[in-house]
Every structure is written in structure tokens, then in C-alpha cells.
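Trainee: What follows is a predicted structure for the sequence shown.
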Amino acid sequence: MTKQGDQEDFGSAGSLFLDDQLCFALYAAQRAVTAAYRPLLEELGLTYPQYLVLLFLWERGETTVKELAGALRLDYGTVSPLLKRLESAGLVRRERSPRDERSVLVAVTGRGEALRERAAGVPRALLASTGLAGDEVARLRQELWGLAERAEGAAERGR
């Protein structure tokens, strides 16, 4: 947090105060939101990353591991263990694509589909627990997606 009366404007882009860092505010918010999800997802036997995998598969249906990893902005080395655990739990299945042996397809099983119904209340429960209204969520989501696009562009330019 900035302190009044300081010579420099520590809220500016050049500040080295931890609480002035956009990245730290995002990191703290992400950790807090994930922690708020934890008890809701524990009832389903899922971790937050597993929940994200299932959300994508429920929405899109069968897909390749490569497409899934891209959508979740994760590398293959992170997605593969997630899928192994979900497969061990009987929630997803993986198989080689008959069209391209190098490609692995992943899809939700019947058991995974059954979990979808129980998971339907998670978003509402999270909103209730945080006290955020629907319009606040929509605004935050829009701003965060905009920030993500800008940051991805900056990262690409920096390569």
C-alpha cells in the first residue's frame, strides 16, 4: 500500500512496493478465489485444475489433449498428470486418435457426466460465498480477459 506524504508516487508504474504490483494483486486474488472454491470442489472429489478440465470437456465434448492444454493455458506436462488422475477416478477417458496416432483424444465418461449435475451449483455457491453480484462478476471477467489479452501480446513481443 502506498503511504501518504512520500516523495514519490508509489502507485505509479515505477513503484517497487509489493502492494502496488498488479501481478501481486492478481496472484492474491487468484489464490483467494481458488481457496473459496476448495470446499465446494472437495464435495465433488475434485481439485480446482481438475474442475477446469471438466468444465472445458462438458462444454466442448471430446477434444485433443493439445486443444485442452491450449484452452486452459497449460503445458502438456501439466495437463497429462491431471488427465491421469481424472482417468483413474473414472471421470475421463483417453485414447489415441484413429486419424492421427500422435494425437490423444480425451472425453468425459458417463461417471464424469453424472458429476456435471452436482457441479452445476458450484458457480452460484461461489458467488454467494464472496458476495459478488452478477454484474460485478461480468465486469471483472471482462476486465481480466482484456488484461490477459494485453499481457499475452506483451509476452509475445518480448520473445
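Mentor: Great, that's in hand.

Trainee: hey, let's count contacts and neighbours off CA atoms from now on
Mentor: Fine.

Trainee: Give me the distance between the host helix or strand of residue 138 and the centre of its chain.
Mentor: According to DSSP states H and E, residue 138 maps onto helix 134-157. Centre-to-centre, helix 134-157 and its host chain are 13 Å apart (CA atoms, centre = their mean, to the nearest Å).

Trainee: which residues touch that helix?
Mentor: The contact list for helix 134-157, computed with CA atoms under 8 Å, 6 or more residues apart in numbering, reads residue 127.

Trainee: List the buried residues for that helix?
Mentor: Residues of helix 134-157 include none that count as buried (16 or more other CA atoms under 10 Å).

Trainee: again with stretch 94-110
Mentor: Neighbour counts over stretch 94-110 (16+ other CA under 10 Å) mark 94, 105-108 as buried.

Trainee: Please tell me how far the residue nearest to the spatial centre of the chain sits from residue 24.
Mentor: Nearest to the geometric centre of the chain sits residue 52, at 5.8 Å (CA atoms, centre = their mean). Between residue 52 and residue 24 the computed distance is 23 Å (CA to CA, to the nearest Å).

Trainee: And for residue 136?
Mentor: From residue 136 to residue 24 the distance is 21 Å (CA to CA).

Trainee: Just say helix, strand or coil for the residue nearest to the centre of the chain.
Mentor: Using DSSP: H, G, I helix; E, B strand; the rest coil, the structure places residue 52 in helix.

Trainee: Put this next to the previous one:
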Amino acid sequence: MDAATAAVDEVDPLALDRQLCFALAVASRLVIGTYKPILEPMGLTHPQYLVMLALWEHEPLALSEIAALVRLEPATLSPLVKRLEAAGLVTRERSPRDERQLALRLTDAGRRLRDQAERVPEQVVASLGVEVDDLVRLHAELSTLIQRISPGPGGQPAEGAPGRDERLATSD
């Protein structure tokens, strides 16, 4: 590679390794992959783990509430919840807040699973081989990014978030 080609590669806005979307996608797959062998003995997939986390924190919850918390579409959650129900971890019953809605509640087995799940974060940190302080910092930065770019009501950027043309649209 000659010097001119190297100079173009250094500033190429379309270079794959400069794309934020690529770095986030690869990091996401690798981190979620780290959870798989940790969650398998518990009988959970990563998306099911997220639903269980939401329920352990906020039980009972309507499907729409879970969808908002874990940021998945209700249609995506329905089969996942059916599998959790078949596994005996959750039940569906009328919501105490709105009898027109069904709410998910943990079963005794679902509540007991929390004891085992309390070891998951520590196991993930050990598997990643990254300092806890670095992970805390990364989590804070990602949470800030999510808050800034998440749409508010009506698909508009959240209050205080930059407009669409002001958002990060290119590589980092």
C-alpha cells in the first residue's frame, strides 16, 4: 500500500472499522454470547433473562410494560413469554391496575431462580476479563447515548435530545 492509499484509508468515512454501528453490533454479539453458557444452566435465553430481570424488579407487569422496559416489540415478546410460562416461571393473570389487561407474575420457581441469577453479573464480568470500573463507565456512556437518541412520544427525539440532523450519523 502506498502513502496516498494509506492517507485515504485513515480518513475514509466509510471504513468499516470506523463505523459506530459496526463496533456496537460486534460488541453486542460478543457480550450477549458471553451470557449464553451462564444462562443455559438456568434454562434461560438472553431475551428471557431480560424479561425475568424486569419482573424481579417490577412484578406484576403487563406485556406492554415489559416491552417498554426491555425495549422489544410486544409481538417479539409473546412467544418468549409463552416459553417462560411453559417452563413454570411466570403466569398470566388479570392486572390489578386494569382488569382489561393481562399481567405477568412470577411463580415460586421464577422467584427462586432469582437467587441463582444473582451470580450472573459476577460471572459475566469474569468471562469478559474487563475491569469493573471500565464496564461501569461503558454502561454509563451507552445509557447516555440511548437516552439521547431514543424516540419520545410520536417518534420524536426524547425531550432534550438533539434533532435528527444533529444526531451522530457517521463514524466515531
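Mentor: That came through, no problem. Since this is a predicted model, take the numbers as computed values, not measurements.

Trainee: Of the buried residues of stretch 94-110 of structure 1, which belong to strands?
Mentor: In strands, defined here by DSSP state E, the members of the buried residues of stretch 94-110 of structure 1 are 94, 105-108.

Trainee: Check the residues you listed and tell me the two furthest apart.
Mentor: Maximum pairwise distance among these (CA to CA): 10.5 Å, between 105 and 108.

Trainee: Find residues that contact each of the two.
Mentor: Each of residue 62 lies in contact with both residue 105 of structure 1 and residue 108 under the rule CA under 8 Å, 6+ apart.

Trainee: Where does the counterpart of residue 109 of structure 2 in structure 1 fall, secondary structure wise?
Mentor: Here residue 109 of structure 2 is matched to residue 111 in structure 1, going by TM-score structural alignment. Remark: residue 111 of structure 1 resides in helix 110-119, with elements defined by DSSP H and E.

Trainee: Just the buried residues of that helix, please?
Mentor: 112-113, 115-116, 119.

Trainee: got CSV for those, with distance to residue 63 of structure 1 too?
Mentor: Output for the buried residues of helix 110-119 of structure 1, formatted as CSV (distance: CA to CA, whole Å):
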residue, distance to residue 63 of structure 1
112, 15
113, 15
115, 19
116, 17
119, 21
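
Trainee: from those, which single one is nearest residue 130 of structure 1?
Mentor: Among the buried residues of helix 110-119 of structure 1, residue 119 lies closest to residue 130 of structure 1 (CA to CA), at 17.7 Å.

Trainee: got a list of what the closest one touches?
Mentor: residue 44.

Trainee: What of residue 54 of structure 1?
Mentor: By CA under 8 Å, 6+ apart, the neighbours of residue 54 of structure 1 are 108, 112.

Trainee: Now check it against structure 2: what is it aligned to?
Mentor: So, by TM-score structural alignment, residue 54 of structure 1 is matched to residue 52.

Trainee: and what of residue 74 of structure 1?
Mentor: Per TM-score structural alignment, residue 74 of structure 1 is aligned with residue 72.

Trainee: Could you do residue 146 of structure 1 as well?
Mentor: Aligning on TM-score structural alignment places residue 146 of structure 1 opposite residue 144 in structure 2.

Trainee: could you measure that match against residue 22 of structure 2, distance?
Mentor: 19 Å.

Trainee: Residue 133 of structure 2 matches what in structure 1?
Mentor: The pairwise alignment with structure 1 assigns residue 133 of structure 2 to residue 135, based on TM-score structural alignment.
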